[in-house]
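Trainee: Using only what follows, build the 3D model:
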Amino acid sequence: MDVESDVKRTKGTGARFAYETLRDEILSLALAPGQLLDETTFAERFGMSRSPVREAFIRLAGEGMVVTLANRSTIVAPIDVQSFPKYVEALDIAQRMNTRLAADLRTDADLVRIAEAQKVFVEAARRGNHLEMSEANKRFHMTIAEAGRNPYLAGFYERLLDQGRRMLHLHFDYLERTHDGHLLTDDHVAMLEAIRARDVERADALAHAHTRQFRDNFIRFMQENYAQAMPLAGPAKPL
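Mentor: Modelled structure (predicted):
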């Protein structure tokens, strides 16, 4: 019985390792949008059978990170630039509403958690690790959402943040190249202070400006670097 448990645990660990490794490489763009993913290749790379890799693909497909084609091959999901304006529209609404609620309903304990999340982001930014930065950025914003005490809005917001993490990596790349990497940190600090002051309207305005900055920098980055080179969903159109 113990042997069977060990086998099951080992199998689960293998699938989790494959999932976490592939997820990190997709989010960091080490696996490019549109890249073909072969079960056998990754099984050999990870030193495991194809089953846990297949499980990882299924889980990633459920999160919209990979796509299974009609011929049953699997690719990294393209970045859908054509739907980007609609995405940003939804992100803006969710970000503003959650930040407004946090400013209205936050507790002192919430402020401590938000400040700690911001500290983690600053440390990740100092190291220049984009994967750590995108995870810390999500944690910062989700800590704000949790302070807003609306699990429905927070859940919607979290899905949007997850969907945008690859685009955020490009955003970080743009800020780093143009030497404007301090802007996100400054935005976060201002949002925290507005929430601390219970200034609902300022928190709303800052959240809106934060989304707008992400939108504008991402579009500029794509125009300069990837409009022709990166696989995008749908027919090509100018940004």
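Trainee: CA atoms for contacts and neighbours, from now on please.
Mentor: Noted.
Trainee: So which residues of the protein form strands?
Mentor: Assigned strands in the chain, in chain order: 36-37, 66-68, 74-76 (criterion: DSSP state E).
Trainee: mind checking which of those strands is nearest residue 100?
Mentor: strand 66-68 (33.8 Å; CA to CA).
Trainee: circling back to that earlier point, quick one: closest of the strands of the chain to residue 18.
Mentor: It's strand 36-37; of the strands of the chain, that one is closest to residue 18 (CA to CA) at 12.4 Å.
Trainee: in stretch 42-58, what counts as buried?
Mentor: Buried residues in stretch 42-58, counting neighbours by 16 or more other CA atoms under 10 Å, are found at 42-43, 46, 48-50, 52-58.
Trainee: residue ranges of the helices in the protein, please?
Mentor: 2-27, 39-46, 50-62, 84-105, 108-127, 130-147, 151-163, 165-177, 182-196, 200-225 (DSSP state H).
Trainee: hmm, back to that, in JSON lines: the strands of the chain, plus distance to residue 166 and mean neighbour count.
Mentor: Compiled in JSON lines, these are given as follows (distance: least, CA to CA, whole Å; neighbours: other CA atoms under 10 Å):
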{"stretch": "strand 36-37", "distance to residue 166": "17", "mean neighbour count": "17"}
{"stretch": "strand 66-68", "distance to residue 166": "13", "mean neighbour count": "21"}
{"stretch": "strand 74-76", "distance to residue 166": "11", "mean neighbour count": "22"}
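Trainee: to compare against the first, here's another:
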Amino acid sequence: MERQKESDIREAGEGQATPVLKSVRRGRGEVPLSDQAYQILEEKIVTNEFSPGKVLSEGALATQLGMGRTPVREALQRLANEGLVQILPQRGILVSDLTVDDYLKLMEARRPLERLIAELAAVRASQKQNFTISKQASQFRQAQQSGNERLFMKVDHEFNHSLIEAADNNYVSRMVGLLHGQSRRFYFKHHAVTDFSETARLHADLAEAVANRREDNAIVAADRLIDFNVRLANRVLNRR
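Mentor: As a prediction, the model looks like this:
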């Protein structure tokens, strides 16, 4: 059952490069090639298709994605800045590991940032942004009620971007952007030991608080999400 769930979540990130590129490119020239490469490679790392310790080749990735080396190199540098890969001169690109201790320290860094983002988004979100976040809240509820973890993973990625955009602070955006990919990867790797309905509900609570401009509730909801992630790390430790 767990293998089937993981397969369902990973499905969008597998297969040949060309179909994936088509799903990313919404219109000719709209999404830069380096952004397309980043989205595809980040998803493969997060879903463990590229597992920790795997050595990647820039040339092989360019061939797989059907693009030149320059956008792939730019995407890899972005992934390296986020700690998802290590670029080793003359050796290739190593997919980084993330220990439980690393993850707990990551949560220490994320807590104040997520509280601030939730507060700023609740205050600064435009009407259009609020509409998008309200829709994402409904999708989280739908994922919770149907047990659709694949839908949750998709909406969660979009929701992170929506909150950052609504918060409208480039400095905070840069800092938290370095942490989200690592957080998603840890959750995907260990999602079998979590209560999926709880994390979906907590995300919906946060989205609704922001969409309704209740900044105090949004801060509390952000805190509860971090608490959930800390409990996840402790469950992983207790299973060892």
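Trainee: Just list the residues touching residue 151 of structure 2, thanks.
Mentor: Counting by CA atoms under 8 Å, 6 or more residues apart in numbering, residue 151 of structure 2 makes contact with 139, 143.
Trainee: before we move on, back to that, to residue 75 of structure 1, which of the helices of structure 1 lies closest?
Mentor: helix 50-62 (9.6 Å).
Trainee: residues in contact with the closest one?
Mentor: Against helix 50-62 of structure 1 from outside (CA under 8 Å, 6+ apart): 11-12, 14-16, 18-19, 22-23, 39-40, 42-43, 66-68, 74.
Trainee: Could you check how far residue 196 of structure 1 is from residue 67 of structure 1?
Mentor: 42 Å (CA to CA, to the nearest Å).
Trainee: residue contacts, the residue nearest in space to the middle of structure 1?
Mentor: Centroid-nearest residue in structure 1, with CA atoms, centre = their mean: residue 165, separated by 2.5 Å. The contact partners of residue 165 of structure 1, taken as CA under 8 Å, 6+ apart, are 27, 134.
Trainee: how close does residue 20 of structure 1 get to residue 52 of structure 1?
Mentor: 12 Å.
Trainee: Same check on residue 45 of structure 1?
Mentor: According to CA to CA, residue 45 of structure 1 stands 13 Å off from residue 52 of structure 1.
Trainee: if we can go back for a sec, nearest to residue 114 of structure 1, out of the strands of structure 1?
Mentor: Closest among those, using CA to CA: strand 66-68, at 31.8 Å.
Trainee: what does that closest one contact?
Mentor: Outside strand 66-68 of structure 1, the residues that touch it by CA under 8 Å, 6+ apart are 57, 60, 61, 74, 75, 76, 77.
Trainee: which residue in structure 2 lines up with the last one?
Mentor: Spelled out, it's residue 77 of structure 1. Using TM-score structural alignment, the equivalent of residue 77 of structure 1 in structure 2 is residue 96.
Trainee: Isn't its match up against residue 82?
Mentor: No: using CA atoms under 8 Å, residue 96 of structure 2 makes no contact with residue 82, being 10.2 Å away.
Trainee: Residue 147 of structure 1 maps to what in structure 2?
Mentor: Under the alignment (TM-score structural alignment), residue 147 of structure 1 pairs with residue 166 in structure 2.
Trainee: And residue 195 of structure 1, by the same measure?
Mentor: By TM-score structural alignment, residue 195 of structure 1 lines up with residue 210.
Trainee: Dump the buried residues of stretch 42-58 of structure 1 to CSV, plus distance to residue 113 of structure 1.
Mentor: Shown next, in CSV, are the buried residues of stretch 42-58 of structure 1 (distance: CA to CA, whole Å):
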residue, distance to residue 113 of structure 1
42, 38
43, 40
46, 37
48, 39
49, 41
50, 41
52, 36
53, 36
54, 37
55, 34
56, 32
57, 34
58, 34
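Trainee: re earlier: could you measure from the residue nearest to the centre of structure 1 over to residue 214 of structure 1?
Mentor: In terms of CA to CA, residue 165 of structure 1 sits 11 Å off from residue 214 of structure 1.
Trainee: Please apply the same query to residue 133 of structure 1.
Mentor: Taking CA to CA, one finds residue 133 of structure 1 at 14 Å from residue 214 of structure 1.
Trainee: quick one, which of the two is more surrounded?
Mentor: residue 133 (23 against 18; other CA atoms under 10 Å).
Trainee: quick revisit: let me know how buried the match of residue 147 of structure 1 is, in neighbour terms.
Mentor: There are 22 residues near residue 166 of structure 2, going by other CA under 10 Å.
Trainee: same check, this time on the one 4 residues further on
Mentor: The local packing count at residue 170 of structure 2 equals 10, with neighbours defined by other CA under 10 Å.
Trainee: same question, the one 5 residues further on
Mentor: Neighbour count of residue 175 of structure 2, defined by other CA under 10 Å: 14.
Trainee: Then residue 193 of structure 2?
Mentor: So residue 193 of structure 2, with other CA under 10 Å, has 14 neighbours.
Trainee: swap in the one 4 residues further on?
Mentor: Counted with other CA under 10 Å, the neighbours of residue 197 of structure 2 add up to 17.
Trainee: Residue in structure 1 paired with it?
Mentor: Here residue 197 of structure 2 is matched to residue 182 in structure 1, going by TM-score structural alignment.
Trainee: Quick check: the gap between the residue of structure 2 positioned farthest from its centre and residue 70 of structure 2.
Mentor: Going by CA atoms, centre = their mean, the residue of structure 2 most distant from its centre is residue 90, 29.8 Å out. Counting by CA to CA, the separation of residue 90 of structure 2 from residue 70 of structure 2 is 17 Å.
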